[in-house]
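Chemist: my questions are about this predicted structure, shown below with the sequence.
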Amino acid sequence: MAEKKTSSAPGGDTGFRRQWDREEYAAKAREREAKERAEGKLRAEAKAAGKKYYAPVADDAEMISARRERINFEENLNKSQLVPGSAAVGKRGKGAGFYCEACDLTYKDSLQWVDHLNSKQHLVATGKTAEVERATLEDVLKRLEWLKRQREQREKGEHWDLRKRLEERQRLEEEERIRKREKRKEAKKRKRAVEIKKEEGATAAAEQAEDVEMDDDAAMMARMMGFSGGFGSTKKN
């Protein structure tokens, strides 16, 4: 921080104001401009080479390691959030979705969110490198021992005796037989309904054909007896 300079002017209404070291802040501005020019040059070179520019990794950056906790995708489920009016445009800034404070980006779906967490951009922003720490022999032995304990615990928890296995198998087979029996009954019912419908249709067609045949016989008899209009009544109601 620049040292505060006190005014030597006696009295006056500006004697209480803070004085700044112009040379110090001019040097900071020159340093910032030089850094921006160097970064712009690197960006241009990366663009010309068809690559994406990443900020240089800090000297004290940590190597990446396996994630030790699950990603909570349901953290904001069924919750209301207040977001800026322009939050729906692009990914920059905080909006509705998965927000990364380190990179100031918002993602709308979980797949893009996970890809971003594993990206080099996020690793650099969180002070990590893209290099994986090489495991030593001791680390490998510890990992194998841990996996062995996990397998033993899993086998103990899933161990069933022979009687329970047979009972479970019999129960499943009985449920399968009942399901197949009910399925056959339903199929027989549907088949019987179709047959009844066909029989009813055939009976109705036979009755209609018989009525037509009787009408033809009556008309022929009327013509033989000299009646042109048949035996029907000519009285008008």
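Modeler: Alright, I've got the coordinates. Numbers count the residues shown, from 1 in each chain.
Chemist: for the rest of this, base every contact and every neighbour count on C-alpha atoms.
Modeler: Fine.
Chemist: for the chain, which helix is longest?
Modeler: Determined from DSSP state H, the single longest helix within the chain is helix 162-224.
Chemist: which helices and strands does that helix pack with?
Modeler: Contacting helix 162-224 under the criterion 3 or more CA pairs under 8 Å, 6 or more residues apart in numbering; DSSP states H and E is no other helix or strand.
Chemist: list the buried residues of the strand ranked longest in the chain.
Modeler: Looking across the chain with DSSP state E, the single longest strand is strand 128-132. Neighbour-count burial for strand 128-132, counted by 16 or more other CA atoms under 10 Å, picks out 128, 129, 130.
Chemist: helices or strands up against the following helix or strand past it?
Modeler: Downstream of strand 128-132, the next assigned helix or strand under DSSP states H and E is helix 137-157. Counting contacts by 3+ CA pairs under 8 Å, 6+ apart, helix 137-157 packs against no other helix or strand.
Chemist: now do helix 137-157: distance to the chain's middle.
Modeler: In terms of CA atoms, centre = their mean, to the nearest Å, the centre of helix 137-157 is set 33 Å apart from its chain centre.
Chemist: take the one below as the second:
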Amino acid sequence: MSNKQGAYGARAGDTDFRKKWDKEEYAEKARKHDQEEKERMQENEELLKQGKKPRRGRKDDLPKPTELMKRREGSLDLDKNLNKTIVVQNTGNRGPGVPGFYCETCNRTYKDSAGYLDHINGRAHLRALGQTTRIERSTVEQVRARIAYLREKTKEASNAKSFDFEKRLAEVREREAALREEKKAAKKTLRERARVQLAQETVPAAPDAPKDNNDMMAMMGFAGFGTTKK
């Protein structure tokens, strides 16, 4: 072996800096992969016998469900971008920023709200959250508490509705009173107009009243102010 040294004092033929590959580890991974493929082929044979579609790839390494399915606490806001124009930040086909509905848990994007809703209610999404598709069974105390809450809520709604009815009734009464006042004022105006017209018709006219200005001038002795020339 050569005794030449490199620039950093190490021997030129020394290869200890290279990564060491654990052959046993990768052999174990290969055996595990072969076992999974064998199980998948056997499962596909059973599915074909049952007339079902075979599974193409391996199952995702999802965690085992540790809790029952829970109710969503917040709203999905599926219509928050309705009739809006948004800027597309991601020009790819997957990931956030792509037009559609994106699921951060599963890193999948759906083009419409129906597909997105089916996904978040599906088994794969719940499995990724560590939940099963079974719902927790309510106890007697929980049912009683829920009934009491609904009764109180119904009572509050009934009181609010009664208050609104009284307020509405008062507004209707005020409007009817205003209409009556308007009708009364209109009738009074008509009566005053009819009384004035009747008074004008009943005043007697003077028998020797002049008919026009010429008769008045002749009665006062004025013949005219014009000339006799023609």
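Modeler: Yes, it's here. Every value quoted in this text rests on a predicted model; they were computed, and no experiment measured them.
Chemist: make TSV from the buried residues of strand 128-132 of structure 1 and add distance to residue 166 of structure 1 to it.
Modeler: TSV is the format used below for these (distance: CA to CA, whole Å):
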residue	distance to residue 166 of structure 1
128	54
129	55
130	53
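Chemist: how about the helices in structure 2?
Modeler: Under DSSP H, structure 2 gives helices at 23-49, 113-120, 123-128, 140-201, 213-219.
Chemist: closest one to residue 59 of structure 2 among those helices?
Modeler: The minimum distance between residue 59 of structure 2 and the helices of structure 2 falls on helix 23-49, with 9.2 Å, by CA to CA.
Chemist: name the residues of that closest one that are buried.
Modeler: If you call a residue buried by 16+ other CA under 10 Å, then helix 23-49 of structure 2 has these buried ones: 40, 44, 45.
Chemist: need the winner for burial among the helices of structure 2.
Modeler: Scoring those by mean neighbour count under mean count of other CA atoms under 10 Å gives helix 123-128 as the most buried, with a mean of 17.
Chemist: now it: which residue numbers in structure 1?
Modeler: Using TM-score structural alignment, helix 123-128 of structure 2 lines up with residues 120-125 of structure 1.
Chemist: average offset between that stretch and structure 2?
Modeler: Compared with structure 2 after fitting, stretch 120-125 of structure 1 has a mean deviation of 2.3 Å; criterion: mean CA distance after the TM-score superposition for structure 1.
Chemist: so what touches that stretch?
Modeler: Stretch 120-125 of structure 1 is touched from outside by 54, 55, 56, 57, 64, 102, 103, 116, 117, 129, 130, with contacts defined as CA atoms under 8 Å, 6 or more residues apart in numbering.
Chemist: please report the distance of the third one from residue 124 of structure 1.
Modeler: This means residue 56 of structure 1. Shown here: residue 56 of structure 1 relative to residue 124 of structure 1, a distance of 8 Å by CA to CA, to the nearest Å.
Chemist: repeat that for the fifth one.
Modeler: Distance, residue 64 of structure 1 to residue 124 of structure 1, by CA to CA: 10 Å.
Chemist: and if you look at the first one?
Modeler: Residue 54 of structure 1 is 8 Å from residue 124 of structure 1, where distance means CA to CA.
Chemist: ok, now residue 222 of structure 1?
Modeler: Per CA to CA, residue 222 of structure 1 is found 109 Å from residue 124 of structure 1.
Chemist: again with residue 217 of structure 1
Modeler: Taking CA to CA, one finds residue 217 of structure 1 at 103 Å from residue 124 of structure 1.
Chemist: cool, and residue 76 of structure 1?
Modeler: Look at residue 76 of structure 1 and residue 124 of structure 1: by CA to CA, they are 26 Å apart.
Chemist: the most centrally placed residue in structure 2 and residue 146 of structure 2, how far apart?
Modeler: Relative to the mean C-alpha position of structure 2, the nearest C-alpha, by CA atoms, centre = their mean, is the one of residue 79, at 4.5 Å. From residue 79 of structure 2 across to residue 146 of structure 2, the span is 30 Å (CA to CA).
Chemist: also residue 195 of structure 2?
Modeler: Relative to residue 146 of structure 2, and taking CA to CA, residue 195 of structure 2 is found at 74 Å.
Chemist: again, but for residue 135 of structure 2
Modeler: Following CA to CA, the distance that separates residue 135 of structure 2 from residue 146 of structure 2 is 17 Å.
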